[in-house]
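*Asks:* what's the 3D shape of this:
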Amino acid sequence: MKKNNLIIAILLLLNLSYAQNNFQKIDVIYELNYKISKQDSTDIRTEDFLLSVDNGVSIFNSINFRIGDSITKNSKNLADIYKIPKTKFTNTIEKNRNNSLMTYYQKVGTDRFKYIDTLPTFEWKLINDEKKIGEYICKKAITNFAGRNYVAWYSLDFPVFDGPFKFYGLPGLIFQIYDTSNDYNFNLKNIKTPINQSVFDKNSYKKLTKDDFFRWVNKYKNNPELLLKNSPIQLSEEDMKRVKIKYLEKSTYENNPIELTD
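*Replies:* Alright, predicted model coming up:
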């Protein structure tokens, strides 16, 4: 009996090892549906994101941002600027589970900065419940993070202990995760093994301390005219005032961030 149990244990370990090696590199596309304003619950917007996992290190950012960033870097024609898709998300999150560090990258205007922090800790509670998402049986877990309570559904068929945004640490890939107010809802759209792994240019970002990083972000929030400091578009003082008023009105309306607390 003991011998049979040992054989079963060895087979389970071999299967787990194969599965982990089989999914060392994977691209996952998520669709995010989110409410941008606390005042208007009917204003629900949608954007696709790419999670690229490579041996315990993942990069997560907006697909529109990736496209726009590529156009900006490679374009030699001013007309190509009009091809840049709109995105509210110009940030990138790198999670490194090998050293428990997270690097947060942000582009605002023509400036790019980053800071390094420890990976956030998630206290997941695994729930004895399951549902089918596509062809896969997913299991339920709950947690709270940055002022929101979340429900997650993950699949043991994909031993990729990662997910969208800053989420990670479940026994399988997160297929869906949403907060209980349904302000932010990530849904998996596609999984594939990358043929040509897209390269994220980390070297174009200047490293700051976390405190200096947020001082920089707040500086742009309070002085939106800085967004145009290196722009080929030259505005009159009167036009600049109108741009600032419109920007501040937009910022006041878009007041429902995914993280409610630091």
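*Asks:* CA atoms for contacts and neighbours, from now on please.
*Replies:* Fine.
*Asks:* what's the burial count for Val28?
*Replies:* For Val28, the neighbour count with other C-alpha atoms under 10 Å is 22.
*Asks:* how about Val151?
*Replies:* Neighbours of Val151 (other C-alpha under 10 Å): 19.
*Asks:* quick one: it is in a strand?
*Replies:* Yes. Counting by DSSP: H, G, I helix; E, B strand; the rest coil, Val151 falls inside a strand.
*Asks:* how about the nearest residue to it once chain neighbours are set aside, secondary structure?
*Replies:* Closest residue in space to Val151, ignoring its immediate chain neighbours: Ile142 at 4.6 Å, by C-alpha to C-alpha, 6 or more residues apart in numbering. Each residue gets one of three states, and Ile142 gets strand by three-state DSSP.
*Asks:* the helix ranked longest in the chain: how far from the chain's middle?
*Replies:* Counting by DSSP state H, the longest helix found in the chain is helix 2-22. Relative to its chain's centre, helix 2-22 lies at 33 Å (C-alpha atoms, centre = their mean, to the nearest Å).
*Asks:* buried sites along the helix or strand following that helix?
*Replies:* Using DSSP states H and E, the next helix or strand after helix 2-22 towards the C-terminus is strand 25-35. By 16 or more other C-alpha atoms under 10 Å, the buried positions in strand 25-35 come out as Lys25, Ile26, Asp27, Val28, Ile29, Tyr30, Glu31, Leu32, Asn33, Tyr34, Lys35.
*Asks:* correct me if wrong: the residue nearest to Val151 contacts Leu126.
*Replies:* Yes. Using C-alpha atoms under 8 Å, Ile142 is in contact with Leu126, at 6.7 Å.
*Asks:* how near is Asp201 to Asp27?
*Replies:* Per C-alpha to C-alpha, to the nearest Å, Asp201 is found 17 Å from Asp27.
*Asks:* before we compare anything, build this one as well:
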Amino acid sequence: MRLTLFFLIISINFLFSQKDSSRIECKYLTSFLIDTTDSYTRKQEITSLLIGDHVSLFRSDAKARYDSLTNANVSMAVPKNGTYTIDFSNIPKAYFIQEIYYKNHNPIVYDKILNIVFAFEPENKIEWKLVNDTKTISTFTCKKAVGKYGKKQITAWYTDEIPFQEGPYNFKGLPGLIVEAYDENDFFHFTLKSLKNIKKPIEPITFSMKTDYPKFVKKRLDFQKDPIGAFFASTGRTVSKEQQERIIKMHRSKNNHLD
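*Replies:* As a prediction, this is how the structure comes out:
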């Protein structure tokens, strides 16, 4: 990774000056629990941080593929007896759903409840405290910082060898790129795996319902209390008792939220 770092920093002032496109893509291995009471629910996904001029986007690669393939399948769906049948069998499942879009230092979080995408400004922001501690991660000399994000205590390791005040999720503002970050219980863990110069579009989600964070949290809690009612209200479909039990168990176990 260090071999390409010199060319990465040198070329950054010359490449990809178009607005709302990336200069650099950072890949993080993101590890997280679905259910904080069950260690067997731990998932891992590759997530991407796209960094451009005054704009950035953090999202799961699996979710990006899911969205792309879903849109393609919808566009190719053939009506039968007045209804559309969409094949989801070839679409990989994504578990890390939230996307964080920054423009001119203004963050927007996109999250999903059933088939509705909500957009809101996060209420939580870290006030970092720099700690006199270092360690080597990959080939980078990293420095330690800690801070509270909501109710979570976050530890971050950043390197000033990569002079961007960026990092995974909504973790920004340190004197260098965050290489690793995690909470005190290791319910979420982000580790930088690669970075490269690349030009990719950075765009917010077009179709979303604007709300604020307290209203979104209430909707999420209401859904977890009565997922069957929310499912019926959204789809108009009734399900068997066995399916109801499975839906209730699945959604009530999703209790690990980073926001």
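*Asks:* if we can go back for a sec, neighbour count winner among Ile142 and Leu126 of the first structure?
*Replies:* Each of Ile142 of the first structure and Leu126 has its neighbours counted (other C-alpha under 10 Å); Ile142 has more, 19 against 15.
*Asks:* what residue of the second structure matches up with that one?
*Replies:* Superposed on the second structure with TM-score structural alignment, Ile142 of the first structure falls opposite Val146.
*Asks:* which residue numbers in the first structure go with stretch 50-63 of the second structure?
*Replies:* Residue span in the first structure matched to stretch 50-63 of the second structure, by TM-score structural alignment: 52-65.
*Asks:* number of nearby residues for Gly147 of the second structure?
*Replies:* 18.
*Asks:* once you drop chain neighbours, what's closest to it?
*Replies:* Trp128 is the one closest to Gly147 of the second structure (C-alpha to C-alpha, 6+ apart), at 4.8 Å.
*Asks:* Glu47 of the first structure touches Glu31, doesn't it?
*Replies:* Yes. Contact criterion C-alpha under 8 Å: Glu47 of the first structure and Glu31 qualify, at 5.8 Å.
*Asks:* would you map the helices across the stretch 151-259 of the second structure?
*Replies:* 213-225, 227-235, 241-252 (DSSP state H, counting those that start in this stretch).
*Asks:* looking at those helices, spot the one closest to Asn197 of the second structure.
*Replies:* For Asn197 of the second structure, the closest of the helices of the stretch 151-259 of the second structure is helix 213-225, at 33.8 Å, according to C-alpha to C-alpha.
*Asks:* for that closest one, buried residues please.
*Replies:* Under the neighbour-count criterion of 16+ other C-alpha under 10 Å, helix 213-225 of the second structure has Tyr213, Phe216, Phe223, Gln224 buried.
*Asks:* want to throw those into a markdown table with distance to Asp111 of the second structure?
*Replies:* Output for those, formatted as a markdown table (distance: C-alpha to C-alpha, whole Å):
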| residue | distance to Asp111 of the second structure |
| --- | --- |
| Tyr213 | 11 |
| Phe216 | 9 |
| Phe223 | 14 |
| Gln224 | 15 |
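*Asks:* need the max-distance pair from the residues you listed.
*Replies:* Within the buried residues of helix 213-225 of the second structure, Tyr213 and Gln224 form the most distant pair, 16.5 Å apart (C-alpha to C-alpha).
*Asks:* out of the buried residues of strand 25-35 of the first structure, who's nearest Ile59 of the first structure?
*Replies:* Among the buried residues of strand 25-35 of the first structure, Asp27 lies closest to Ile59 of the first structure (C-alpha to C-alpha), at 9.6 Å.
*Asks:* for the closest one, list the residues it contacts.
*Replies:* For Asp27 of the first structure, the contacting residues are Leu50, Leu51, Ser52, Val53, Ile191, Lys192, Thr193, Pro194, by C-alpha atoms under 8 Å, 6 or more residues apart in numbering.
*Asks:* tell me which residue of the second structure matches up with the last one.
*Replies:* Under the alignment defined by TM-score structural alignment, Pro194 of the first structure is paired with Ile198 of the second structure.
*Asks:* tell me the first helix or strand C-terminal of the helix or strand that contains Ala72 of the second structure.
*Replies:* Per DSSP H and E, Ala72 of the second structure falls inside helix 61-76. Counting by DSSP H and E, the next helix or strand C-terminal to helix 61-76 of the second structure is strand 79-80.
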